[in-house]
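Chemist: I'll drop the sequence and a predicted model, then ask my questions.
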Amino acid sequence: MPRFAANLSMMYTEHDFPDRFAAASADGFTAVEYLFPYAYDATELRRRLDDHGLRQVLFNAPPGAWESGERGTAALPGREAETRSSIDRALRYAAALDCPRLHVMAGLVPPDATPKERAEHRDTYLANLGWAAERAAAQGVDILIEPINGRDMPGYFLSRQAEAHEVVQEVGAPNLKVQLDLYHCQIVEGDLTTTLRRDLPSGRVGHLQIAGVPDRHEPDRGELDVGHLFRVVDDLGFEGWIGCEYVPLAGTSEGLGWLNDYRGDTA
């Protein structure tokens, strides 16, 4: 059955970040993910995980100047040294937190970029991902790339599932995988059942995420039939995690009816 990880960057924001681990555990989560750990000492985060019986299953490598609007550097020519330094930093945190997956963000590309410029971005992306995957393999970590919709993140380099799978296949590293966020995928291309049935058996999907469409609240709010999607994931034998990367509408614990219903159906 699908396993769910609480995203502590979006959920439990009624608590200070260090207290979100306890809140997630109290609601029955056994794993967490979040965007970035770097504002906290790794030993403190590990203590929170251990104290509450939680596993860290995913976080992002440093994305450049996030507060200034940057959304990754891996596909930005001229930023290779920064990108690789950030991945080394992320891997140190991954080792301390026993985290098996890192999401490496590509970055934003100008809307008027020429085909030649886009090709340069792609070449940079492939080279950085190949380097990152080789570096991460030494400690048993998967590097993930995620297609992100252009409504939420205009100009993001990677937006479609086929593009992500092409990148993974071209790099050819067994520990480079796709992070399939069903929220982003529904907005960009839809057809989620077919996408899951096509891509999960490939072995190239390392992590799933879920949120309601179109407003990114609880998964059962909006146009997705999440019960059906979870059954598809279960039928396909996916053994990874589903990250709950959504913004609760009115209190995190109060909005977990969808998860409690699912747990009841599978009990």
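Modeler: Right, received. Where do you want to start?
Chemist: Please make it C-alpha for all contacts and neighbour counts, starting now.
Modeler: Noted.
Chemist: Return the residues in contact with the closest residue to residue 175 other than its chain neighbours.
Modeler: The shortest distance from residue 175 to any non-neighbouring residue, by CA to CA, 6 or more residues apart in numbering, is to residue 142 (4.6 Å). Listed by CA atoms under 8 Å, 6 or more residues apart in numbering, the contact partners of residue 142 are 100, 101, 102, 133, 136, 175, 176, 177, 206.
Chemist: Restricted to helices, list those residues.
Modeler: Judged by DSSP state H, the subset of these located in helices is 133, 136.
Chemist: Can you tell me which of the contacts of residue 142 is nearest residue 2?
Modeler: residue 206 (13.3 Å; CA to CA).
Chemist: quick one: that closest one and residue 174 touch, right?
Modeler: No - the criterion here is CA atoms under 8 Å, and residue 206 misses it with residue 174 at 10.7 Å.
Chemist: and here's the other structure:
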Amino acid sequence: MPRFAANLSMMYNEHAFLDRFAAAANDGFRAVEYLFPYDFPAGELKSRLDANGLQQALFNAPPGDWAAGERGIASLPGREDEFRRSIDTALDYARVLGNDKLHVMAGLAAPGVPREQQRAVYLRNLEYAARAAQGDGITVLIEPINTRDIPGFFLNRQDDAQAICREIGASNLKVQFDCYHCQIVEGDVATKLRRDMAGIGHIQIAGVPERHEPDIGELNYPYLFETIDALGYQGWIGCEYRPRAGTTHGLGWLRAWLQR
């Protein structure tokens, strides 16, 4: 049966961030993920995980200047030294928090830079990240993201992401498959899960098109959960959605699934 992780960046926003761990545990989650841990000491976050019997499933490497609109630096020419430092920082946190998955955001298309040049930078940086993470048993993830949510994002398609992973050839470099992004960009979600499961390291869900609970919209999530189960996926499924109202109130979809 699929195992679900609460995304604390989007869920439980009715609580202060550090209080979201307890709220998620009280609702039955056994793992959490979020965008970035860097506003808090790693030890403080670890204490929240331990106090609530939670596992850390995933977080993102530093993305550059998020407040200024940057959405990752892995593909940006001239930022290679900063990228390497960001991976060092992320791995320091992962060693404390215990997660074995790290998402590295590609960033936006660089104005005036040919796509192939930017792609070459991206591949070199991902090679470095995978090599640096190997010794800690951490899998580096890349995620295709739709350009409605993040206009200009460099990586958008599942086949492109899978091709990059194959080209690099690192066993600990995989794709983060977000059903929400895939449906918006490409559709045919179940077929792509079947096609790519060997190269998928993490799965995320949300309703389409509004990114609310996975119980409304274009995607039949009970069918997708059964498909994911049949394909033998053993990882966490991250609930990266914005609740329509209170988070706990909107978890009927989860309670119904767990009672099956």
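Modeler: Yep, it's here. No experiment lies behind these values; they were computed from the predicted model shown.
Chemist: ok, back up a step: tell me which two of the contacts of residue 142 of structure 1 sit farthest apart.
Modeler: 136 and 206 (14.3 Å).
Chemist: Mutual contacts of residue 206 and residue 174 of structure 1, please.
Modeler: Overlap of the contact sets of residue 206 of structure 1 and residue 174 (by CA under 8 Å, 6+ apart) is empty.
Chemist: Who has more neighbours out of these two?
Modeler: residue 206 (22 against 15; other CA atoms under 10 Å).
Chemist: What residues in structure 2 pair up with stretch 158-165 of structure 1?
Modeler: Using TM-score structural alignment, stretch 158-165 of structure 1 lines up with residues 155-162 of structure 2.
Chemist: what's the distance between the matching stretch and the middle of its chain?
Modeler: Stretch 155-162 of structure 2 sits 14 Å away from the centroid of its parent chain (CA atoms, centre = their mean, to the nearest Å).
Chemist: how about that stretch: buried residues?
Modeler: Of all the residues in stretch 155-162 of structure 2, those buried under the rule 16 or more other CA atoms under 10 Å are 155, 156, 157, 158, 161, 162.
Chemist: all strands for the stretch 51-200 of structure 2, in order.
Modeler: According to DSSP state E, counting those that start in this stretch, the stretch 51-200 of structure 2 carries its strands in the segments 55-60, 101-103, 139-142, 173-178, 200-205.
Chemist: Now distance to residue 16 of structure 2 too, for the ones you listed, in a markdown table please.
Modeler: Listed next are those as a markdown table, based on distance: least, CA to CA, whole Å:
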| stretch | distance to residue 16 of structure 2 |
| --- | --- |
| strand 55-60 | 18 |
| strand 101-103 | 24 |
| strand 139-142 | 28 |
| strand 173-178 | 26 |
| strand 200-205 | 23 |
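Chemist: out of the ones you listed, nearest to residue 239 of structure 2?
Modeler: So among these, strand 200-205 is nearest, using CA to CA, at 5.3 Å.
Chemist: which other residues reach the match of stretch 158-165 of structure 1?
Modeler: By CA under 8 Å, 6+ apart, stretch 155-162 of structure 2 touches 106, 142-147, 174-175, 177, 182, 185-186, 192, 196, 199.
Chemist: In structure 2, which residues correspond to stretch 122-137 of structure 1?
Modeler: By TM-score structural alignment, stretch 122-137 of structure 1 lines up with residues 119-134 in structure 2.
Chemist: Helices along the stretch 51-200 of structure 2, start to end?
Modeler: Applying DSSP state H, counting those that start in this stretch to the stretch 51-200 of structure 2 gives helices spanning 80-97, 115-134, 158-168, 179-185, 189-196.
Chemist: Buried residues in the fourth one, which are they?
Modeler: Same thing as helix 179-185 of structure 2. Using 16+ other CA under 10 Å as the test for burial, helix 179-185 of structure 2 gives 179, 180, 181, 182, 183, 184, 185.
Chemist: Same question for the longest one.
Modeler: For helix 115-134 of structure 2, burial by neighbour count (16+ other CA under 10 Å) applies to 118-119, 121-123, 125-134.
Chemist: how close does the residue nearest to residue 125 of structure 1 when sequence neighbours are not counted get to residue 109 of structure 1?
Modeler: Computed as CA to CA, 6+ apart, the closest residue to residue 125 of structure 1 that is not its neighbour in sequence is residue 75, at 4.1 Å. Per CA to CA, to the nearest Å, residue 75 of structure 1 is found 8 Å from residue 109 of structure 1.
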